[in-house]
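J.: dropping the sequence and predicted coords here.
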Amino acid sequence: MSTPTVAWRKRLLPVAATLLLAGTLAACGSSGGNGSSSAGKSNDPPWCGTKPITVGYAAGLGGNAWVDTSVAVYKNEAAKCSNITRVLDTNANADPQAAISQFNSLVAQGATAVVVLNGTGQALVPAVKSASARGVAVGIDMSGFAPDANAGYCCGLIWDTKAAGRSYATWMAKALKGKGRVIVLGGAAGQPSFDAMWDGVKEVFANYPDIKLVPDHWVATSEAQGQAQQAVAAQLANGPIDGVITDYADTAIGAMQAFQASGVPIPPIATNEQNRLGCEWETLHKSNPNFELYAASSLVEAAAQTLHMAVEQAQGIKSYSGDTAYDSKPFWDSLSADKKPACDQSYPQQAFMSGGIDAATAKKILGN
């Protein structure tokens, strides 16, 4: 996921796997109604309200499986409300100017409840603040803005990336027995969530004087596999890397490829789960016995709950203020006998296994 990542969150109430049933992923920038009347029906969920409403989802990060799945969750949840007449979404591909223009376009098209997955630092703050002042309910899905940005949005489910950083680092210190050189791979440059994750990592490693962070800052990769591979390869040219911390499976895979291309054994990696990561571990651990893997749960289900909050705010059902922290939980841990990483061949490689999504639904969203 980040996928993903900007405030990359105490735990959100789980959203059932049924959020994704019968859904297919539509192209970014698409729109569509649910084909029913504009008045809310008595069997609609209470969070829908009754007034006709247009909703939007503004993804700032480039299209990847985590973002695609989050958008699919949002669309399928919106389809539960007969009074949601248009369902819009955009993807800025980490381009700040595109993020601003696309967000403004959603508002111009009449969206009064907009979910934002930020991926462009603080670029969107003025636009969000302006829209919020005009009554648009803006909800933040996992990745938001710096705490002092005062963006004015109504509500947010924000990944507690500092807590995640502490979890990654605590596991890494155990895997490395308190000694080694560790690289931290992040998302788009300027994402505050990775600053927080970095702080959490440093907080733990302060107790381990023989663990060194290389380089002395987190490395931006836009959560892209190729950029992660390049970043790790560049750092390997400056010395060994004994561990990798990153929040997304794509960057973890990119790191693996860099070690393989350099003829270096794959070291322990701490990240978030995805099916292909389990498949890679099952295959590569046999020839890389020191390749241990920790993977926290994915966070895609949060898009639905964020939509609930934004719609409730726009409909006057509830009034929200501020963020709700969301803390991911351990899903795989190769150091633990009962949490070994696993590969499920019935699921797409890109599927997120911690969300409770069945194989058929995952294939509809992500393909085979």
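T.: Yep, that arrived.
J.: only C-alpha atoms for contact and neighbour calcs from this point on.
T.: OK.
J.: and the closest residue to residue 97 other than its chain neighbours, what does it touch?
T.: Distances taken as CA to CA, 6 or more residues apart in numbering place residue 123 nearest to residue 97, at 7.7 Å, with adjacent residues excluded. The contact partners of residue 123, taken as CA atoms under 8 Å, 6 or more residues apart in numbering, are 96-97, 99-100.
J.: here comes the other one, which I'd like you to weigh against the first:
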Amino acid sequence: MMKSCLGMNVLSGAALALSAFATVSPLSVTQAGAADWCKGIAGGVFCAEPAATPPSFCGTKEISVALADGFAQNPWRQMTTAAAINEASQCPNVTGWDHTDGQGNTQKAISDLSGLAARGVNAIVVFPDAGPAMLPAIRDAFKQGSTVVPYRARVGGEEGKDYSVFVGTNFHQDGVDWGKWMAKALNGKGNVAYLGGPAGTSQSRERADGILEAFKDYPGIVQIGQKPFEVTNWDSSMVAKSLGALIAQYPQIDGVIADLSMGVVASGVFERAGRPLPLIAGEDANVFGCTWKKLHDADAKSAFQYTTNSAEQWNVRLAVRWAIAEAAGGKMDQPLVITDPNGTKHTVAEAGVKEVTNFQLEDSLAGTVFCNPKLPESASNGTSLTDEQVLAALKGGL
């Protein structure tokens, strides 16, 4: 039996909530209580509903906050930016917000970060796509007096010396989870490719290590393509290019594991090549459940199956909390709890922890599939945002 509803009865993203104390839904408000800076972004759709008592991570000192992205123009980054705005808007002492896009250019990302520090932004959250190449600029911003919190991609260096706090996630476990699911789904035999991000990112290296760990017990599984991963820069066009090259080189592709996994289906590369979709493991996107439903409605014996972990757009929330707490004298004494579309609560970070723990969102073989007809294929169903906020985020321009 399906564990989630499909079609018109599908659970919407509005059922997914964020918990700062108990469970607080990230409602969209434009009322007077919302900060002016937040109301000025997309009409205030991302503003959190003001609480009688602000979360303890907010502290009391008035500060400005910025998110410095190495690359911001894919759906994951757009939804992540919306989640960051929503999180920061819970704090009435946050008086300003900025967001920069390095556009996949390391030198621009460095310049963006340097500019934020020079302007005196108090708390800066950084997604350092270029990895250690960003460390000198991060260190300089920190030494200029900004609270700097790199997250997800490791840069080296030391907390308290080169930056304030590093907020991570267990990418290795993602790789283990995906690799084990893939190997079992293929009955221990098949050709599998892994599509990662930029060449220097720790995120994809750690996932690749986890995948290899899982495959050790399955000698019949062969990793094809570039190793440790196909470099795609988390860019949809590069995902399509990599897949095209793989299809041209390998007559049989049984499975694809990918960071920006929605591109495996959304690119249409397999369809245009007259090849069936492989089994897929990766980060959640609406395209998977809706494609699964379409194919299985047309043919109950369809071979397409997939699994996803939450795409963790909410990871940025923990980074924003740490950045604000460090800059404004707040306390990190509450857990971060995410409620999935089935209503299950996941404590993804205990109080005071600097790393989130992910959770499996879908497994079509186990009957857990999400398709939200209100959202486009590029949306995720585990974002911690409402449907309205997701749709606004995907318009870009944040």
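T.: Structure's in. What do you need? On a predicted model such as this, the values are computed, not experimentally measured, just so you know.
J.: about what we covered before: what lines up with the residue nearest to residue 97 of the first structure in the second structure?
T.: With TM-score structural alignment defining the correspondence, residue 123 of the first structure maps onto residue 133 in the second structure.
J.: from residue 201 of the second structure, how far off is that match?
T.: Using CA to CA, to the nearest Å, we find residue 133 of the second structure at a distance of 10 Å from residue 201 of the second structure.
J.: and what of residue 98 of the second structure?
T.: Residue 98 of the second structure is 24 Å from residue 201 of the second structure, by CA to CA.
J.: when those two are compared, which one has more neighbours?
T.: Higher neighbour count among residue 98 of the second structure and residue 201: residue 201, with 21 against 15, using other CA atoms under 10 Å.
J.: alignment lookup: that one to the first structure.
T.: That one, residue 201 of the second structure, aligns with residue 191 by TM-score structural alignment.
J.: right, and its match touches residue 142 too?
T.: No: counting by CA atoms under 8 Å, residue 191 of the first structure stays clear of residue 142, with 11.9 Å between them.
J.: which position in the first structure pairs with residue 112 of the second structure?
T.: Under the alignment (TM-score structural alignment), residue 112 of the second structure pairs with residue 102 of the first structure.
J.: helix/strand/coil for the nearest residue to its match once chain neighbours are set aside?
T.: Excluding the flanking residues, the one nearest residue 102 of the first structure by CA to CA, 6+ apart is residue 90, at 6.4 Å. What DSSP: H, G, I helix; E, B strand; the rest coil gives for residue 90 of the first structure is strand.
J.: can you check residue 242 of the second structure too?
T.: Going by three-state DSSP: residue 242 of the second structure is helix.
J.: number of nearby residues for it?
T.: Counted with other CA under 10 Å, residue 242 of the second structure comes out at 20.
J.: next: residue 135 of the first structure.
T.: Residue 135 of the first structure has 14 nearby residues by other CA under 10 Å.
J.: same question for the one 10 residues further on.
T.: Applying the criterion other CA under 10 Å, we find 25 residues in the vicinity of residue 145 of the first structure.
J.: what's the match for it in the second structure?
T.: Under TM-score structural alignment, residue 145 of the first structure pairs with residue 154 in the second structure.
J.: and its match, how far from residue 129 of the second structure?
T.: In terms of CA to CA, residue 154 of the second structure sits 9 Å off from residue 129 of the second structure.
J.: what residue of the second structure takes the place of residue 202 of the first structure?
T.: Checking with TM-score structural alignment, residue 202 of the first structure has residue 212 as its match.
J.: wait, is its match part of a helix?
T.: Yes: judged by three-state DSSP, residue 212 of the second structure forms part of a helix.
J.: that one contacts residue 178, correct?
T.: No: Residue 212 of the second structure lies out of contact with residue 178 (CA under 8 Å); the separation is 10.4 Å.
J.: helices of the second structure, start to end?
T.: 36-39, 75-88, 106-118, 135-143, 171-185, 202-215, 236-249, 262-266, 269-272, 286-298, 315-328, 387-393 (DSSP state H).
J.: and the fifth one, how far from the first structure on average?
T.: Compared with the first structure after fitting, helix 171-185 of the second structure deviates on average by 0.5 Å (mean CA distance after the TM-score superposition for the first structure).
J.: and for that helix, what span of the first structure is it aligned with?
T.: Going by TM-score structural alignment: helix 171-185 of the second structure matches residues 161-175.
J.: go through that stretch and flag the buried ones.
T.: For stretch 161-175 of the first structure, a neighbour-count test (16 or more other CA atoms under 10 Å) marks 161-173, 175 as buried.
J.: mind putting those into CSV with distance to residue 282 of the first structure?
T.: Converted to CSV, those look like this (distance: CA to CA, whole Å):
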residue, distance to residue 282 of the first structure
161, 27
162, 29
163, 28
164, 24
165, 25
166, 26
167, 23
168, 20
169, 23
170, 23
171, 19
172, 19
173, 22
175, 18
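J.: pick the one among the residues you listed closest to residue 61 of the first structure.
T.: Residue 61 of the first structure lies nearest to residue 161 out of these, by CA to CA, at 16.9 Å.
J.: how near is the closest one to residue 151 of the first structure?
T.: Distance of residue 161 of the first structure to residue 151 of the first structure, computed by CA to CA: 19 Å.
J.: how many neighbours does residue 209 of the first structure have?
T.: Neighbours of residue 209 of the first structure (other CA under 10 Å): 10.
J.: quick one, what contacts it?
T.: Residues in contact with residue 209 of the first structure (CA under 8 Å, 6+ apart) are residue 179.
J.: returning to that earlier point: so which of the helices of the second structure is nearest residue 195 of the second structure?
T.: helix 236-249 (7.4 Å).
J.: now that closest one on the first structure. Mean distance?
T.: Helix 236-249 of the second structure sits 1.6 Å off on average (mean CA distance after the TM-score superposition for the first structure).
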